[in-house]
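Visitor: return atomic coordinates for the entry below.
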Amino acid sequence: MSPGDEHRYGVPARADDDLYGGGTRTWLPDRPGDPYGGARRGPRSSTRGLVTVVAVVVLLVAAIAFANRGTSGPQTAGPRGSTGADAASGADGAPRSAPTAATGRQPVTTKAGGVPSGFAHDQQGAQSAASNYAVALGSTGMFQKDARHTLVDLLYTPEAAAKQRGPMDRAYSADFLKRMGLDADGRAPAGQTFVSRAIPVGATVRQYGADRADVAVWYVGLIGMSARASTDPVTSSWSTWTFDLRWAAGDWKIASDSQHDGPAPVPGDDKAATSDQIRQAIEEYGGFTYAR
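Guide: Here you go, the predicted model:
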């Protein structure tokens, strides 16, 4: 997260009308001569009952066959065995939506500097990398110089990292850190907890080539100071983070990135937690390794 984007983290049913009438229809016993009653019907024939049972069985079998059709057939394989659902674009080159369901494959088995690494050289790997990189770049480590330099060197290409260090150091200035309630080293005062998290909601590949991927990550951000006397309480915001990734040194690296606000859902009626509750939640609930 760049400091100019802090407010993306920091600022954080109607019932349908009844379509049917509400009246109740009452059936009265048949009476001789009743023009609406008619003669009492005799019992239905056994043949009609048998036909009904057979029809129900046929419909049930057809429904089961239709439901299983989507999982029984072979899937179109993409790079490194990824399914056709991972494809970035259709025949016309336009971005194509992908399901949010997990693929079931582990994204990585290794970490470097506490950040997942060694992602697959395919579209699924690019999405997993972008999601985890958003988490790292949205963490509190970015507010501390040494940790920030480590993350930048780890996640960006060497050329991009060299360009990023100076501007980032100037952006995370002492004045900026002070506005966030931090000291010059990016640390919170005693008894207070600084919160900065990016939580990916989904990712999509906008463009993909053999050694390049353009991946957008939709996420919700949390930022603020958890303290009873804080003037900057922890709030949430919604943003989209787009990464231009390059395949380099056996992993996906960031060549450039950008952010824009939203899309943000309508806020709910949740009761805001106290500062102590937020602090406790931050301490108790760890993060995830995100996979496509």
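Visitor: C-alpha only now, for contacts and for neighbours.
Guide: Noted.
Visitor: quick one, strands of the stretch 1-150 of the chain?
Guide: Secondary structure of the stretch 1-150 of the chain (DSSP state E, counting those that start in this stretch): strands at 110-112, 115-117.
Visitor: show me how far stretch 234-248 is from its chain's centre.
Guide: Chain-centre distance of stretch 234-248: 11 Å, with C-alpha atoms, centre = their mean, to the nearest Å.
Visitor: this one next, for a side-by-side:
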Amino acid sequence: MSPGDEQGYSDYMETGHTRTRLPDTDPYGGAPRRPNRSSSKSLVTVVGVVVLLIAAIAFANRGGGSSSDEASTKDGRPQAATTAASGSRPVETKTANIPTGFPHTAQGAQSAAANYAVALGSAEMFNKTGRDSVLQAIITPSGITSSVAAFDEAYTPAFNRSLGLHDDGTAPQGYTFVSRTSPIGTKVTEVTRDTATVEVWCSGLLGLAGENSTNPVTNSWFTITMKLEWVAGDWKIITHSQQEGPAPVPGDDRASSADEMSKAVDEYGGFTYAR
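Guide: The predicted structure follows:
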């Protein structure tokens, strides 16, 4: 590790939260749900999907965990620097359209976790070929085989059909499948020279945009906890888990039409996230 990296480790506890860089031309993203006020049936469907997705992530892992967050004052409140952007450039490389090549620092681990959360919640996860590419890019080499098998068992054709998709995870003609995750902030809870546990607070969208969709695009809030390992020159996921919230009080925004939602997904690209 270089002197700069050592400095990154000594300073990390006084930082937190993510910052967002300008959008890339290649959109990627993903994730869960948004409350639909028009139909109790849709709400039941959404709740079922949330449970299934959380179960899928839990099923594909073998643990995780975190320790106390030291980046706070003695009375438990975060320090002023916790939510400030670090100003560090994230990465300039990608693997399977996922940012990779993060610095060997705590900030690098947070940036990796934020971008990996986006990848795990992306529409590519619902297709076998896309899912394998995502996992190859973000999981530790020793964990690839077991992760692929576990996710294959979780993301089944029946699961895709429950979302209104074809068995292979593609959307029916005339519909747009939406699955995006947007990290709101990150927090390191434990770190050693070559491992880090990072929590990523996220907002997500999931659903099928189309005039007669019975699974409209919905929004949800959740936190993903990742244990990362520095291996082969980058941060990779050892384990990860997901839990609901923290969630704000829902606003009174008018729900967009299916056409507006489809256009937004097609026209607005994703971001590369950095601590």
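Visitor: so what number do they get for TM-score?
Guide: Here the TM-score for the pair of chains, by TM-score structural alignment, normalised by the length of the second structure, is 0.74; 216 aligned residues with a C-alpha RMSD of 2.3 Å.
Visitor: re earlier: out of the strands of the stretch 1-150 of the first structure, nearest to R48 of the first structure?
Guide: With C-alpha to C-alpha as the criterion, R48 of the first structure lies closest to strand 115-117 of these, at 65.2 Å.
Visitor: what span of the second structure is that closest one aligned with?
Guide: With TM-score structural alignment applied, strand 115-117 of the first structure matches the range 98-100 in the second structure.
Visitor: the matching stretch vs the first structure - mean distance after superposition?
Guide: In the superposition with the first structure, the average deviation recorded for stretch 98-100 of the second structure is 0.6 Å (mean C-alpha distance after the TM-score superposition for the first structure).
Visitor: go ahead and name everything in contact with that stretch.
Guide: If you take C-alpha atoms under 8 Å, 6 or more residues apart in numbering as the criterion, stretch 98-100 of the second structure is touched by 28, 91-94, 112, 115-116, 119, 134, 137, 234, 272.
Visitor: buried among these? Make that a ChimeraX selection.
Guide: In ChimeraX, selecting the buried portion of the contacts of stretch 98-100 of the second structure, with burial taken from 16 or more other C-alpha atoms under 10 Å, looks like this:
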select :28,91,112,115,116,119,134,137,234,272
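Visitor: show me what contacts G138 of the first structure?
Guide: Contacts for G138 of the first structure (C-alpha under 8 Å, 6+ apart) come out as 1, 196-198, 221.
Visitor: what residues of stretch 49-60 of the second structure count as buried?
Guide: By 16+ other C-alpha under 10 Å, the buried positions in stretch 49-60 of the second structure come out as 49-50, 53-54, 56-60.
Visitor: what's the counterpart of N132 of the first structure in the second structure?
Guide: Per TM-score structural alignment, N132 of the first structure is aligned with N115.
Visitor: nearest residue to its match other than its sequence neighbours?
Guide: Y273 (5.9 Å; C-alpha to C-alpha, 6 or more residues apart in numbering).
Visitor: return the residue of the first structure aligned against the one you found.
Guide: Aligning on TM-score structural alignment places Y273 of the second structure opposite Y290 in the first structure.
Visitor: tell me the counterpart of T193 of the first structure in the second structure.
Guide: In the second structure, T193 of the first structure lands on T176 (TM-score structural alignment).
Visitor: isn't its match up against N212?
Guide: No. Between T176 of the second structure and N212 there is no contact under C-alpha atoms under 8 Å: 11.7 Å.
Visitor: same drill for these two, tell me which one is more crowded.
Guide: T176 (23 against 11; other C-alpha atoms under 10 Å).
Visitor: OK, contacts around the more buried one?
Guide: So T176 of the second structure contacts 208-210, 262 (C-alpha under 8 Å, 6+ apart).
Visitor: hang on, the earlier thing: and the furthest pair within the contacts of stretch 98-100 of the second structure?
Guide: Y28 and D234 (20.2 Å).
Visitor: tell me, how many residues neighbour A65 of the first structure?
Guide: 12.
Visitor: tell me, how many residues neighbour the residue nearest to N115 of the second structure?
Guide: 27.
Visitor: W218 of the first structure now?
Guide: Look at W218 of the first structure: counted by other C-alpha under 10 Å, it has 25 neighbours.
Visitor: need the counterpart of it in the second structure.
Guide: Aligned partner of W218 of the first structure by TM-score structural alignment: W201.
Visitor: so its match sits in a strand?
Guide: Yes. Under DSSP: H, G, I helix; E, B strand; the rest coil, W201 of the second structure sits within a strand.
Visitor: could you check how far it is from K41 of the second structure?
Guide: 28 Å (C-alpha to C-alpha, to the nearest Å).
Visitor: with Y268 of the second structure instead?
Guide: Counting by C-alpha to C-alpha - Y268 of the second structure and K41 of the second structure are separated by 30 Å.
Visitor: so for these two, which residue has more residues nearby?
Guide: Looking at Y268 of the second structure and K41 with other C-alpha under 10 Å, you find the greater number of neighbours at Y268, namely 14 against 11.
Visitor: roughly how far apart are the more buried one and S262 of the second structure?
Guide: 10 Å.
Visitor: residue contacts, the equivalent of T82 of the second structure over in the first structure?
Guide: In the first structure, T82 of the second structure lines up with P99, judged by TM-score structural alignment. Going by C-alpha under 8 Å, 6+ apart, P99 of the first structure touches A85.
Visitor: re earlier: my guess is the residue nearest to N115 of the second structure contacts A114. True?
Guide: Yes. Counting by C-alpha under 8 Å, A114 is a contact partner of Y273 of the second structure at 6.2 Å.
Visitor: specify, as a residue range, where the lengthiest helix in the second structure falls in the first structure.
Guide: In the second structure, assigned by DSSP state H, the helix with the most residues is helix 40-59. The aligned range for helix 40-59 of the second structure in the first structure is empty, by TM-score structural alignment.
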